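[1] sequence-free structure coming up:
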């Protein structure tokens, strides 16, 4: 095993790539374990925040990628250990960035939603491509199929034709919706031929452009999608949820509204508690002796009393104005009815209300059985 490692990795100059591969996978697994524990409300793990800002781990990933990339460029050739350290740092940063690839793609926090599976897909693609490179496979052709020995730095015609054919087949395969076949086919060109010949997936650009919904090719593509593709997708989702955790079934918009409602309720409870604490403090201060609170309360009572007096005075003045206007209108009104009403009003003004007459005292008759 050690001899194979020395032969395939160390002697072939793939030790920095191996360090990148191992650091990438270990960092991704540890990151997913960490976020799943945070999601489970473990006490000793919390999100990294700066005030009210939640700092996602993609920020640390970008910093680590920058450090590892610049270090790998600055290290001179021949220093394998330093190149290995730079590759490890770059692999850690790449894992942190690709773990939140969906957030960068959608520009929103979709980490625990169905759209967040894009991050896991990106991580799987990176692991697959790096693993193929470690196995010694080269994209778009073999290593010994390369440059022309007669003219250094120039491509041989055969390799140039092979490169163009592979690129065309890869584009056709990707347009047919076969992402994994197209990516792995860059290292295994036989898969590109198979992917370019077989029918496209329903909903892919090639299917929209070339297939009619009533054609045999489209019906065959639908049958293959239901028979082969859907079970593979379910198996892939199961593996993703086993490694990265299950996504939320609640839409992110509803979760955002729930979070906002919970925040508003929390603020109302906090304001209510503050008001109660202030009222208790004022009551304690008032119990010790008259203070500013009692003085403000007396001032508020006086202000309310003055407002009530002013309102009564305004209503009284309005009633008087209405009565004067009515009398003036009655004095100007013609006709016998108006004359009778004017006479009645004048009589009421001259004659005071009669005082009630006193009833003569009545003698009480003695009850039966009592001495008279």
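    Cool, the structure landed. Quantities reported herein were computed from a predicted structural model and do not represent experimental measurements.
[2] rest of the way, CA atoms for contacts and neighbours
    Fine.
[3] Now do the strands in this protein.
    Counting by DSSP state E, the chain has strands at residues 49-50, 53-54.
[4] just how off-centre is the last one within its chain?
    Relative to the mean C-alpha coordinate of its chain, strand 53-54 is positioned 12 Å out (C-alpha atoms, centre = their mean, to the nearest Å).
[5] same for that strand, what does it pack against?
    Using 3 or more C-alpha pairs under 8 Å, 6 or more residues apart in numbering; DSSP states H and E, no helix or strand is in contact with strand 53-54.
[6] From the rest of the structure, what touches that strand?
    Strand 53-54 has contacts (C-alpha atoms under 8 Å, 6 or more residues apart in numbering) with 47, 48.
[7] I'd like to know which of the strands of the chain is closest to residue 101.
    Closest of the strands of the chain to residue 101 is strand 53-54, at 16.7 Å (criterion: C-alpha to C-alpha).
[8] quick one on the thing from earlier: could you save the strands of the chain as CSV and add columns showing mean neighbour count and distance to residue 172?
    Output for the strands of the chain, formatted as CSV (neighbours: other C-alpha atoms under 10 Å; distance: least, C-alpha to C-alpha, whole Å):
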stretch, mean neighbour count, distance to residue 172
strand 49-50, 9, 45
strand 53-54, 9, 42
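[9] Second structure for comparison follows:
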């Protein structure tokens, strides 16, 4: 266990990623705590406004931190104290930006609305991907190949293309979460690729238009899935980011 911890977490090459992930999660949690206190009218925190009464969203300092941390990381390499500082700055900036991901997506202040849940989803998905990378998972199943297969360019390229195909099919079928996670865990993308598409997805509109039975099965399965998981997912999102306004 100690060897795995050092090899995958503490070794110099992984330390910046660990610092970035930790600062990313902490920044998101602290930001949500502050915004919830502001929303409730408690504590000393207040919204920040610029000249003319323009509300300054925290995505603005987040972009600045991402730029500073990103360029600092590129210039410093993967080791040294500046690499660690850059990783922390980048993680903080990413936490601030993705906390308002819905605002960027819809170009509207939807922070405490139903559409604002997209921000929490983006944060959870990003943290999951970073955690998988930290644990040693590599994109498109490369980590599952043997040393001989990795030296064989044809086998490596074929593995990457097949894994990418599964992820793209999952995205076309309206299963964005599984498609993105499938970049690191191809088996997840494979499951999404072989199952029915979500109603309203690109796959549904293009390939189920002349297959009414398949479309009916897809609608039924999606309704059953949503009935089972929608409420628990919303409760987790409300616990992490706060419930939207009614």
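    Sure, I can see it. Fair warning: this is a prediction, and the values are worked out from it, not measured in the lab.
[10] tm score of chain vs chain?
    Between these two chains, after superposing, the TM-score reads 0.91 (TM-score structural alignment, normalised by the length of structure 2); 245 aligned residues with a C-alpha RMSD of 2.4 Å.
[11] could the strands of structure 1 be laid out in JSON lines, adding distance to residue 62 of structure 1?
    Listed next are the strands of structure 1 as JSON lines, based on distance: least, C-alpha to C-alpha, whole Å:
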{"stretch": "strand 49-50", "distance to residue 62 of structure 1": "17"}
{"stretch": "strand 53-54", "distance to residue 62 of structure 1": "16"}
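[12] wait, which of those is closest to residue 200 of structure 1?
    Closest among the strands of structure 1, using C-alpha to C-alpha: strand 53-54, at 42.2 Å.
[13] Superpose on structure 2 and give me the mean offset of the closest one.
    Here strand 53-54 of structure 1, set against structure 2 after superposition, deviates by a mean of 1.2 Å using mean C-alpha distance after the TM-score superposition for structure 1.
[14] How about the contacts made by residue 173 of structure 2?
    Neighbours of residue 173 of structure 2 in contact, by C-alpha under 8 Å, 6+ apart: 192, 193, 196, 197, 198, 201, 202, 203, 204.
[15] Residue 190 of structure 2 too?
    Counting by C-alpha under 8 Å, 6+ apart, residue 190 of structure 2 has contacts 166, 167, 170, 182.
[16] related to what we said a few turns ago, top of the contacts of residue 173 of structure 2 by neighbour count?
    Of all these, the most densely surrounded is residue 197 (29 neighbours; neighbours counted as other C-alpha atoms under 10 Å).
[17] From residue 229 of structure 1, how far off is whatever residue of structure 1 lines up with that residue?
    If you follow residue 197 of structure 2 across to structure 1 using TM-score structural alignment, you land on residue 200. For residue 200 of structure 1, the distance to residue 229 of structure 1 equals 12 Å [C-alpha to C-alpha, to the nearest Å].
[18] likewise residue 106 of structure 1?
    26 Å.
[19] Looking at the two, which is more packed in?
    residue 229 (14 against 11).
[20] wait, residue 182 of structure 1 sits on residue 195?
    Yes - applying C-alpha atoms under 8 Å, one finds residue 182 of structure 1 in contact with residue 195, separated by 7.3 Å.
[21] Looking at structure 2, name the residue matched to residue 315 of structure 1.
    In structure 2, residue 315 of structure 1 lands on no residue (TM-score structural alignment).
[22] just to revisit the earlier point, distance to residue 62 of structure 2 and neighbour count for the contacts of residue 190 of structure 2 - can I get that in TSV?
    Below are those laid out as TSV (distance: C-alpha to C-alpha, whole Å; neighbours: other C-alpha atoms under 10 Å):
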residue	distance to residue 62 of structure 2	neighbour count
166	33	24
167	29	32
170	31	29
182	28	26
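[23] give me the number of residues near residue 88 of structure 1?
    The tally of other residues near residue 88 of structure 1 (other C-alpha under 10 Å) stands at 24.
[24] residues contacting it?
    Residue 88 of structure 1 neighbours (C-alpha under 8 Å, 6+ apart): 16, 19, 20, 22, 23, 24, 68.
[25] So of those residues, which two are at opposite extremes in space?
    Taking C-alpha to C-alpha, no two of those sit farther apart than 22 and 68, at 14.9 Å.
[26] Do you have the helices of structure 2 handy? List them.
    Assigned by DSSP state H, structure 2 shows helices spanning 2-5, 15-40, 59-76, 81-99, 101-106, 117-134, 147-151, 153-172, 176-181, 186-194, 202-207, 212-241.
[27] Present those as JSON lines; the columns should include distance to residue 53 of structure 2.
    Listed next are those as JSON lines, based on distance: least, C-alpha to C-alpha, whole Å:
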{"stretch": "helix 2-5", "distance to residue 53 of structure 2": "50"}
{"stretch": "helix 15-40", "distance to residue 53 of structure 2": "17"}
{"stretch": "helix 59-76", "distance to residue 53 of structure 2": "16"}
{"stretch": "helix 81-99", "distance to residue 53 of structure 2": "21"}
{"stretch": "helix 101-106", "distance to residue 53 of structure 2": "19"}
{"stretch": "helix 117-134", "distance to residue 53 of structure 2": "25"}
{"stretch": "helix 147-151", "distance to residue 53 of structure 2": "57"}
{"stretch": "helix 153-172", "distance to residue 53 of structure 2": "41"}
{"stretch": "helix 176-181", "distance to residue 53 of structure 2": "38"}
{"stretch": "helix 186-194", "distance to residue 53 of structure 2": "47"}
{"stretch": "helix 202-207", "distance to residue 53 of structure 2": "42"}
{"stretch": "helix 212-241", "distance to residue 53 of structure 2": "26"}
